[in-house]
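> Pasting the sequence and the predicted coordinates here, then a few questions.
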Amino acid sequence: MFLKNPRLLLKSNSFRLITWYTLFFILSSLVINIYAYTVISSFIYEQSRKEIEEDIADLAKIYQENGLEALREDVYEDEEESFLIRLIGNQGNTLISRIPKDWSGFNVEQLEKSDYPKNKEWKYLKGDDNENEFEMTSLSMPDGSTLQLSQKIIEREDLLRKIRKVYIIAIIPIILFAYLGGIFIADRALNPIRQLINTLNSIVASAKIDVRVPVYQTDKLHDELISLFNTMLEKIEALINGMRNVLDNVAHDLRTPMTRLRGTAEMALQSEQNADVLREALSDCIEESERILIMLNTLMDVSEAETGAMKLDQEEMNVAPLIEDVVELYGYVAEEKGVSVYTGFPKELYLTADRNWIRQVLANLLDNAIKYTPTGGRIDIEACRREQEVIITVKDTGVGISHEELHKIWNRLYRGDKSQSQRGLGLGLSLVKAIVGAHRGYVEVSSEPGIGSAFTIYLPL
């Protein structure tokens, strides 16, 4: 595909990653090679010049201690010495001059024409090809004379030239190695992306959302990306399953009210009664439709809370006044039924939560407690803070819940045997659990038939 369309190749992440890695590797190698060459060449220069400096110091010592003839004898003693040695008098006349035999390309006249290098400084001299082939240094004597030493640099330059050539030739395998390394790095870096693509293709092809990308624990950033992707899939799966469950519940539990609504309407149409009877039938239809609407809205709220799609307007709030408001609201109902409601909690009890939904939780629990507590019974609402959570308990002396039904009360639309006589949808406790779960909390219940029940919610600060 890339060969057919070069633009796609240039825009691909693999090509960019390989290119950047190759360039970076090559530039890094060049910097290292240049630094190494600089160090090596400096060392070679220093070593070659150090040898000359030591020799000229020895000759100067001989001249100062033993005189001109001793120096001349020492200079001409070793004809194989590869240094040019020259002693210039204080009048500019040449006292000693020894040129190695193998310096065929050296022009002696340039020694006379050119300025001498200053004391302990270096000067380059040219060969036949008019390029620098020799270097010279000078040392001033106390009597005004000047001692000069010169050496060939062609061997040193040839060595450095060979080193440069090796470095230049080494660029080819370096580029190849950098390119192969770039391919390897790009493959490792983009492998999680390929896995994500394969997983998405699998989901699209099979319509199954239970597929997950494996986490290999090889790179923190990649593992985090894959974990977030898997978490997203889990949330999507939970949303879809929640929608499926809602539709199943709606399809199952709406049959009875819809049948009752249809039956009432058909009877009204077939009846030849007066307007009051028809008006009553219409009233029953409206009441049943209102019940259906409440059921649908509650089912949607439960589904949103359970799947994490519920929008929470969380704020730091004092839950104590909220409990008091709910108790005051339901106090009239409890008073009419002859049920006593008692509270016990501090005046300040702060947590971060959605005020309206927490009010709904408290209202549902208190409403259930009043419903299933007989006349003369008692309801206690307590709240406190423990470590990093707020605990709210609603305890009653009602009919209680059997152990067989205790784990079923959180199911949607479930109504126990003792609740059949009470009006309701069977969604109150499901909504309580879902809302508390959406706040990263949890609910516990304990109950004994004939003694009462206690619902405790735990909400993080």
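Structure received. Note that the structure is a prediction, hence the values are computed from the model and not measured.
> switch to C-alpha atoms for all contacts and neighbour counts from now on
Will do.
> Which stretches in the stretch 351-461 of the chain count as helices?
355-371, 428-438 (DSSP state H, counting those that start in this stretch).
> Same check on the stretch 201-350 of the chain?
With helices called from DSSP H, counting those that start in this stretch, the stretch 201-350 of the chain shows them at 220-253, 255-270, 275-307, 319-337.
> which other helices and strands contact the longest one?
For helix 220-253, the helices and strands in contact under the criterion 3 or more C-alpha pairs under 8 Å, 6 or more residues apart in numbering; DSSP states H and E are helix 154-206, helix 275-307.
> burial count for the nearest residue in space to residue 361 that is not next to it in sequence?
Spatially, and ignoring its direct neighbours in sequence, residue 361 is nearest to residue 432 (5.1 Å; C-alpha to C-alpha, 6 or more residues apart in numbering). Using other C-alpha atoms under 10 Å, residue 432 is surrounded by 25 other residues.
> and if you look at residue 412?
When neighbours are counted by other C-alpha under 10 Å, residue 412 registers 21.
> I figured it hits residue 426, correct?
Yes. The pair formed by residue 412 and residue 426 meets the contact definition of C-alpha atoms under 8 Å, at 6.4 Å.
> Could you dump the helices of the stretch 351-461 of the chain into TSV with distance to residue 242 added?
Written out in TSV, the entries for the helices of the stretch 351-461 of the chain read as follows (distance: least, C-alpha to C-alpha, whole Å):
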stretch	distance to residue 242
helix 355-371	20
helix 428-438	12
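> Of all those, which one is nearest residue 58?
Smallest distance to residue 58 across the helices of the stretch 351-461 of the chain (C-alpha to C-alpha): 92.9 Å, for helix 428-438.
> Check which helices and strands the closest one is in contact with.
By 3+ C-alpha pairs under 8 Å, 6+ apart, helix 428-438 packs against helix 275-307, helix 355-371, strand 442-448, strand 452-460.
> Is it possible to get those out as CSV so that each row also shows distance to residue 57?
Formatted as CSV, the helices and strands packed on helix 428-438 follow (distance: least, C-alpha to C-alpha, whole Å):
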stretch, distance to residue 57
helix 275-307, 91
helix 355-371, 95
strand 442-448, 93
strand 452-460, 87
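> Take the ones you listed and write them to a markdown table, including distance to residue 329 and mean neighbour count.
Written out in a markdown table, the entries for the helices and strands packed on helix 428-438 read as follows (distance: least, C-alpha to C-alpha, whole Å; neighbours: other C-alpha atoms under 10 Å):
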| stretch | distance to residue 329 | mean neighbour count |
| --- | --- | --- |
| helix 275-307 | 21 | 17 |
| helix 355-371 | 9 | 19 |
| strand 442-448 | 23 | 16 |
| strand 452-460 | 19 | 21 |
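> Nearest to residue 96 among those would be which one?
With C-alpha to C-alpha as the criterion, residue 96 lies closest to strand 452-460 of the helices and strands packed on helix 428-438, at 100.4 Å.
> ok, structure two:
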Amino acid sequence: MPDVFRSRAFKSGLAYAGLFTVSAVILFAVVYWQTAGYMQNQLHGVIDHETQTLVGAYHEGGLAGLKKAIGDRLESGNNDNHYLLAVHDRRLAGDLPARAAVVGWSRAYRSVQPGDTMADRPDDGRIPLVLRGTTLPDGAVLVVARDAQQLAALRARLVDAVLWGLVVVLLLGAAGGALMGRAALRRVERINRVAGRIIDGDLSQRVPDSGRGDEFDHLARHLNRMLDQIERLMDSMRQVSSDIAHDLRTPLGRLRQGLDTAREQAQSPGDYRPAVDRAIAQTDQILETFSALLRIAQIESGSRRARFARVELSALVETLAETYAVVAEETAHVFSGDIQPGVAVRGDRELVTQALANLIENALTHTPPGTRIEMTLRTRDGAAVVSVADNGPGIPADARTKVTQRFYRLEASRTRPGNGLGLSMVAAVADLHEATLTLDDNAPGLIVSLRLPIVG
């Protein structure tokens, strides 16, 4: 529970409770002053009306008529109004003492009388009065007063309501803050448990999504995407390590065997030269394989996405077609291009160029002289489709899904130069660009297509 009180959610709850409390105080103050002011105005209105009525009685009957009017009112039993008619500090009529003969508005108190029937009796036995004194033409002072106990009781009730309201708001705010803190801590704790399992080595763990669509769910989705990327990178690292351990063992073994043979058979320093030349060539091939593996790993890490920009694909493919048309002539292949102008994609220009070059070089390397190779670019269903098609021997259907694996080579191609990583790199570039790589039968031959999203 102490963690709850230290949580930001609890503190935010208290802050909101404090803000609401201040707002409630302001609201209650406005209600208090408006209500009390309204009732006071009503009270003043009643006193003013009664004063005008008695002044009218004075004008009609003089002091005698006024005294009679005051006496009639007191005899009627209305104990809310009180009166005084005084001349030179001497009471002529009424139930108020002569000292109350003050001109203008004033306040005073009277004691509770046995006949009082008010609902809100004051605890101290003193009832507040609101008085208005008026000077008559003959110098007499007429005072009309009215009990203000209801107004005082209302003010007391409003003050009590404000205080109790503040207590309730603070309690609810503290309780709400604690509940919010506990709820937030539960979800944070779930994230911590997942993080702990990942630290222990289980990279398949993911942060649960509650489906509410709130900030924690957005955080969970971003964390899960990050964990997916980390898991892919770790898998790629393990794959690279496995590939190096298994697929580079053979060339390294051949290199060692050649050096051992040279050491045993060489009779003079000149006899070592052919073995050294072969060792250098094999070492260069191994280094090329290492470089290709590292490049594929870099592509699969996704770090190259930061370099994505607009790529004028039509111009790029046109340049590749012109370049490899010359190479095809040297290898006795028939190369042609059919390129739709004005096509652009978003991506890494260098990697897209490398991937398309690999497709062309694969076709040149693994088909016999005289083979027709055609490179095309078309837009289809919102995508740019680059295809390299040939009428050579093709690839068996059951091997098409395997040739993109690292170091996989068909039996017929093992006598040709290469390391079996060309199509693996193309597949990695396709994944990086969220593109689709397909290998299909060209009847005869093979057609390899790379489908990339286009941009306007």
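That came through, no problem. All values derive from a computational prediction rather than experimental measurement.
> need the helices of the stretch 201-350 of structure 1 in TSV with distance to residue 451 of structure 1, can you?
Conversion of the helices of the stretch 201-350 of structure 1 to TSV gives the following (distance: least, C-alpha to C-alpha, whole Å):
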stretch	distance to residue 451 of structure 1
helix 220-253	32
helix 255-270	34
helix 275-307	30
helix 319-337	18
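> And these: which comes nearest residue 461 of structure 1?
Set against residue 461 of structure 1 and scored by C-alpha to C-alpha, these come closest in helix 319-337, at 11.0 Å.
> contacting residues around the closest one?
Counting by C-alpha atoms under 8 Å, 6 or more residues apart in numbering, the neighbours of helix 319-337 of structure 1 from elsewhere in the structure are 340-341, 345-351, 355, 359, 362-363, 366-367, 370, 374-375.
> And the helices of the stretch 351-461 of structure 1: which comes nearest residue 138 of structure 1?
helix 428-438 (90.5 Å).
> Read off where that closest one ends up in structure 2.
Under TM-score structural alignment, helix 428-438 of structure 1 corresponds to residues 422-432 of structure 2.
> Return the set of buried residues in that stretch.
Using 16 or more other C-alpha atoms under 10 Å as the burial criterion, the residues of stretch 422-432 of structure 2 that qualify are 422-430, 432.
> What is the mean deviation of it from its aligned residues in structure 1?
With both structures laid over each other, stretch 422-432 of structure 2 and its partner residues in structure 1 are 1.0 Å apart on average (mean C-alpha distance after the TM-score superposition for structure 1).
> Give me the most central residue, structure 2.
Central residue check for structure 2 by C-alpha atoms, centre = their mean: the C-alpha nearest the mean position is that of residue 215, 4.8 Å away.
> from the buried residues of stretch 422-432 of structure 2, which is closest to residue 296 of structure 2?
Checking the buried residues of stretch 422-432 of structure 2 one by one against residue 296 of structure 2 (C-alpha to C-alpha), the nearest turns out to be residue 425, at 5.6 Å.
> For that closest one, which non-adjacent residue is closest in space?
If you skip the residues right next to it in sequence, residue 425 of structure 2 has residue 296 as its closest partner in space, 5.6 Å away by C-alpha to C-alpha, 6+ apart.
> What residue in structure 1 is paired with the one you found?
With TM-score structural alignment as the matching criterion, the partner of residue 296 of structure 2 in structure 1 is residue 302.
> ok, now how distant is that match from residue 293 of structure 1?
Separation of residue 302 of structure 1 from residue 293 of structure 1 (C-alpha to C-alpha, to the nearest Å) stands at 14 Å.
> residues touching the aligned partner of residue 369 of structure 2 in structure 1, list them.
Residue correspondence to structure 1 (TM-score structural alignment): residue 369 of structure 2 is matched to residue 375. By C-alpha under 8 Å, 6+ apart, the contact set of residue 375 of structure 1 is 337-339.
> State the span of structure 1 onto which stretch 387-396 of structure 2 is aligned.
The aligned range for stretch 387-396 of structure 2 is 393-402, by TM-score structural alignment.
> can you pull the contacts of the residue nearest to residue 361 of structure 1?
360-361, 364-365 are the contacts of residue 432 of structure 1 under C-alpha under 8 Å, 6+ apart.
> Go through the residues you listed and name the one nearest residue 249 of structure 1.
When the contacts of residue 432 of structure 1 are ranked by distance to residue 249 of structure 1 (C-alpha to C-alpha), residue 364 comes first, at 20.8 Å.
> And the match of stretch 387-396 of structure 2, end to end?
In terms of C-alpha to C-alpha, the two terminal residues of stretch 393-402 of structure 1 are separated by 20 Å.
> Thought residue 96 was touching residue 89 of structure 2, still the case?
No. If you go by C-alpha under 8 Å, residue 89 of structure 2 and residue 96 don't touch, sitting 11.9 Å apart.
> Which one of these two is surrounded by more residues?
Each of residue 89 of structure 2 and residue 96 has its neighbours counted (other C-alpha under 10 Å); residue 96 has more, 18 against 15.
> Can you tell me the SS state at the nearest residue to that one once chain neighbours are set aside?
Computed as C-alpha to C-alpha, 6+ apart, the closest residue to residue 96 of structure 2 that is not its neighbour in sequence is residue 84, at 5.4 Å. Per DSSP: H, G, I helix; E, B strand; the rest coil, the local secondary structure of residue 84 of structure 2 is strand.
> show me what contacts residue 84 of structure 2?
Remark: with contacts taken as C-alpha under 8 Å, 6+ apart, residue 84 of structure 2 is in contact with 91-98, 100-101, 141-144.
> Determine how far the match of helix 428-438 of structure 1 lies from the middle of the whole chain.
Average the C-alpha atoms of stretch 422-432 of structure 2, do the same for its chain, and the two points are 34 Å apart (C-alpha atoms, centre = their mean, to the nearest Å).
> again with stretch 216-226 of structure 2
Its chain's C-alpha centre lies 10 Å from the corresponding centre of stretch 216-226 of structure 2 when counted by C-alpha atoms, centre = their mean.
> What's the average distance for it when superposed on structure 1?
Stretch 216-226 of structure 2: mean distance to aligned residues in structure 1 after superposition is 1.1 Å, counting by mean C-alpha distance after the TM-score superposition for structure 1.
> residue range for that stretch in structure 1?
By TM-score structural alignment, stretch 216-226 of structure 2 lines up with residues 222-232 in structure 1.
> So which residues make contact with the matching stretch?
Residues beyond stretch 222-232 of structure 1 that count as contacts (C-alpha under 8 Å, 6+ apart) turn out to be 192, 196, 212-217.
> Mark which of those residues are buried, thanks.
Buried by 16+ other C-alpha under 10 Å: 192, 196, 212-213, out of the contacts of stretch 222-232 of structure 1.
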